[in-house]
Each structure stands twice: as C-alpha cells, then as structure tokens.
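Sharing a model prediction with you, sequence too.
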Amino acid sequence: MEIKDQVVLITGAGRGLGRAIAQGFAREGAKVIINYHHSEDKASQLKQTIGKQAIALRADVRDIEQVQEMFQRADKHFGRPVTTIVNNALINFKFDPVSKKDASKITWQDYQAQLEGAILGALNTIQTGLADMKEAGFGRIINIGTNLFHNPVVAYHDYTTSKAALLGFTRNMAKELGQYGITVNMVSGGLLKQTDASSATSDEVFELIKNSTPLRRVTDPSEVADAVIFFASPWARAATGQNLIVDGGLVMG
C-alpha cells in the first residue's frame, strides 16, 4: 500500500519528533491522526497546519479504553481504519543529564512509568488496530527507540531500559504478525536538536555529540521521521523485526 493510501496514527504527535513524523506523512499524502495527551494546543496548531487530511485526538495510550475510542473516532472521521501505527509517545521524561536519577536514587516506580509508556502504550495501539490490519492483509507498525541502549552516553536508566525492552517487543510482534502482512520495525534516533524532551540538555552535551558523530552534526527530527516513513513505504515491504539507528553514525551496528 502506498503511503498516500494509508491512515497513520502517530502517538505523542503534538510536539517534538512526533510532530515531525506527522508532518512527513502528511507531506506524502497520508491521512494523519495526531494523538496527544497533554499538548492540546500544539496538536491543534499542527492539525490546522496540515489541514483536512489530519485529525487531532486526545488519548492516554496507557489506557486501553481511551485508545479504542480514539481508533473508533478516527475510523468514523476518515471512513476507513488505521493501517499504520507509529508508537512515539514519551511519558513524563526529560533528557536532563544534570538532574537525572543515578543508580542509588532510581526507583522501580521510575522504571515502571517508562515501561508502561513504551510497552503498554504500544501493546494497546497494536491490539486495538490488529483486527482491521488482519482483515486488510496489511499493516505497518513502527516503534520509536533510542541509540542509548546501544551506547548509554548518559545513563538514563529507566528510559533506556524501557526502549531496550521495546526492541524485544518489536521482534516478537514481527515474528507473529508477519503471516498477516503486518511488518513491525523500530527506528532509533540519537539526541535530537531540539525537541521539548531535549530542551534541558546543555549546549556542551550537544557539542560533544556533534564532535563524536561522523556527520559532525546533531540529528534533526525530520531525518528520523524520514526513516519512519521508509518503513511504512512499499520499499520496506520485506523488512520486519529491524532496528534502524538514525544518529549520523554515532552508533554503528
């Protein structure tokens, strides 16, 4: 299925990387669902920018009933079900290397909060959309990871662990859902300049990343968005269970 014929849900799309992903899919002609939890103003502004091919819908992806209602509203609005899911939502987290909790302070509740955002959120969206994808014989699921679980330059214990778990989740889903024409992949960016989540990161850290990266620059959200769109496109039809690192070459492998 070409991108212009897809109905794409992007969770956490009101700001940052999610916003760039929504804009990228809209550019390619897809119908776009801008999911948000707290960023109502930003989501509404993005919807106005994109126009008629987008709808902004509030839902906490950790709540299955809210997710189901969002899918129903989107189906009614566009007249056809979701074909493509981008699990991007980030729950209550800032990339702040100064105030982050170290090994002596991190709690299980911190881990649990990030695991629920990453794994429970993705599970809810996939299970809600699965029946329609099976019926269509087509589905594209792209989960947003991080290069930090390959190379934890900063030890964001809870966030990085949840994203490592998300890779295992991605590959298990890919194994089971491939028989229905559904691919499941991950795109892992590095530190992005600049999103709401990375706003607490110092210029010194950005400069360190820049100087350590073969491309000698910090990755832009639009560049990660293009990789997400690739996995939804016909060109990636034989790729599933993969993790594509998009960070200018900082992490290789």
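Yep, it's here. Residues are numbered from 1 along each chain as shown.

For the rest of this, base every contact and every neighbour count on C-alpha atoms.
Fine.

Pull the number of nearby residues for Ser39.
Number of residues near Ser39 (other Cα atoms under 10 Å) recorded here: 14.

how about the helices in the protein?
16-27, 40-50, 64-78, 108-115, 121-136, 157-177, 203-212, 221-232 (DSSP state H).

most tightly surrounded among these?
Greatest average neighbour count among the helices of the chain goes to helix 16-27 (a mean of 23), per mean count of other Cα atoms under 10 Å.

before we go on, here's another structure to hold up against the first:
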Amino acid sequence: MTSAVPINQQLVLVTGGGRGLGEHVVSALLREGARVVVNFLNSAERAQALADTAAGRAMAVRADVSDARAVRSMVEQAQEHFGMAITTVVNNALPAFSFNGDLRPHADTLTWDHLHQQFQGIVQGALNTTQATLPGMEAMGFGRIINIGTNLFQNPVVPYHDYTAAKAALLSLTRTLSHDLGPKGITVNMVSGGLLRTTDASSATPEDVFNLIAASTPLRRVTTPEEFADAVLFFASPWSRSVTGQNLVVDGGLVKN
C-alpha cells in the first residue's frame, strides 16, 4: 500500500473540468505537474483549449457522469492513453444550475424532478466515477476522491432546496465511503465553498449579494475560484495522507465548520 503519491505522479480525473470552477481546478493540477483528464458534457471547445495548454499531460473527454457506462468508457480511454491508472478523482460536475435566488424553486413549487436532477448529476455522478476508478486505485493501494460540496447546508442563506439537498447527500456518501475505502489506502474528502467570484454558475448573482457575503466574512471578501482550487490540491497532495472523511469549508471564514 502506498500512503502518498506526489501530485506530479498522479493521473487525475476532474468532472465538469471544461469550465467554471472545474477549469480552475484543472489549471491548478496542471501547474503542479499532474496528468489530467478534463471531463466535459457540453463545453467541448473550452475543455479542449484547456487540455491544449499542457500538451501530453491533459486530454479532454466527453461523458455524462450520470451515465455509468459512459463513465467507464471515459476511464478506460484515459487510462489506455496515459498508460496508468486514474488514482485521483475530483467530483465537480454540476447539473444545469444557476445561483439565482429569484428563479429558484420555492417550497410551494419544488418538485421531485428538481431534486432528482440534482441527485442524479451530483450523487450518482460521484458514485459512477468512484466505481469506475476503484479497480485502478485498489491495484495501486492508493487513491484520492475529492468531492466538491457547498456551505449552504450549514448556512442556507439562500434556500436552494434541490442543489443543497444533493450536496448534503454527497457529504454523507463522502463519510461512509471513507470507512469502506480507507483500508485500501483510498481517502475520501469534501471541499465546500460558498459563492465564488465568479464562475458560470454564479454569473447571475447580483452584485449586492457578493457585497453582503464579503462583508460577513472575516476576510471581508468573496473567495475566488483560484483560491478554492488551491484547497482542492491539499487533498490530492501527500500532505493530506492521514485525512479522510472530512469536509473542509473554503469560504473566507463565513461558516465555522
């Protein structure tokens, strides 16, 4: 069993890596020398352009993470291309969603379809990537699963019922998987952010909301995607080799975990 592998010796899968927060996570990993699989669903040009910034160390692959067969095919394709197993997964893919409090479903309009869409993309997606990469991690005796969460289930300043419920379920899965996979040398953790300035998902957020959140944090500013991505690197690095089942909140101190 290998307790730690440097980032520059890892093959990392980042779901939803072609745009938004995922794009910044991919860039941070490439900066540290990792080989990266840039998963995308609709952002083909952006994903390919990002992969092209690190020729030979990145490839863009289309797959719907809620489709187990497509995920397995993506993993097989990537592992054959790089000649090594994917040992680190960043579950970042987000079903179509906009952080717009005015347009969110309220308690009287929320439907199971809203919830199912988010659970399918967030929870089922993470399950699919975990199961598809597990054989390679087990063979290596090393693995890192990093789930992207939210501080909204601790501080629902805007009650996005569907999105928040799915992310809360992902946190539970993070904790239970950490027990199951720990003996295999695989850690499972979550990094949770608040509103980030600015991603595609937060582009519809009014400036007043950004200002309110900034004023509420000890750092008096809204966390950037670059700052959040650097925190993700911690869980991929050897420095986190004894950390599993945890949820690190990266929001400038707004939520005390």
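Arrived safely. Just so you know, these numbers come straight off a predicted model, no measurement behind them.

And the TM-score between these chains?
In this superposition the chains share a TM-score of 0.99, using TM-score structural alignment, normalised by the length of structure 1; 253 aligned residues with a Cα RMSD of 0.6 Å.

middle-most residue in structure 1, spatially?
Centroid-nearest residue in structure 1: Asn88, 2.2 Å away (criterion: Cα atoms, centre = their mean).

Run through the residues that contact that residue.
Asn88 of structure 1 makes contacts with 10-13, 17-18, 143-144, as judged by Cα atoms under 8 Å, 6 or more residues apart in numbering.

now with 10 Å?
Counting by Cα atoms under 10 Å, 6 or more residues apart in numbering, Asn88 of structure 1 makes contact with 9-13, 16-19, 21, 35, 117-118, 121-122, 142-145, 187.

What of Ile85 of structure 1?
7-11, 33, 122, 125-126, 129, 139-143, 184, 232.

Can you tell me what it aligns to in structure 2?
Matched by TM-score structural alignment, Ile85 of structure 1 corresponds to Val89 in structure 2.

Could you report the distance from the counterpart of Phe228 of structure 2 in structure 1 to His157 of structure 1?
In structure 1, Phe228 of structure 2 lines up with Val224, judged by TM-score structural alignment. Val224 of structure 1 sits at a distance of 23 Å from His157 of structure 1 (criterion: Cα to Cα, to the nearest Å).

What of Phe206 of structure 1?
Phe206 of structure 1 sits at a distance of 20 Å from His157 of structure 1 (criterion: Cα to Cα).

Who are the contact partners of the counterpart of Gln127 of structure 1 in structure 2?
With TM-score structural alignment as the criterion, Gln127 of structure 1 lines up with Gln131 in structure 2. Going by Cα under 10 Å, 6+ apart, Gln131 of structure 2 touches 68, 71-72.

What separation is there between Gln131 of structure 2 and Arg221 of structure 2?
Distance of Gln131 of structure 2 to Arg221 of structure 2, computed by Cα to Cα: 38 Å.

next one: Ala54 of structure 2
Between Ala54 of structure 2 and Arg221 of structure 2 the computed distance is 32 Å (Cα to Cα).

Equivalent analysis for Gln9 of structure 2, please.
According to Cα to Cα, Gln9 of structure 2 stands 34 Å off from Arg221 of structure 2.

do the same with Ala107 of structure 2
31 Å.
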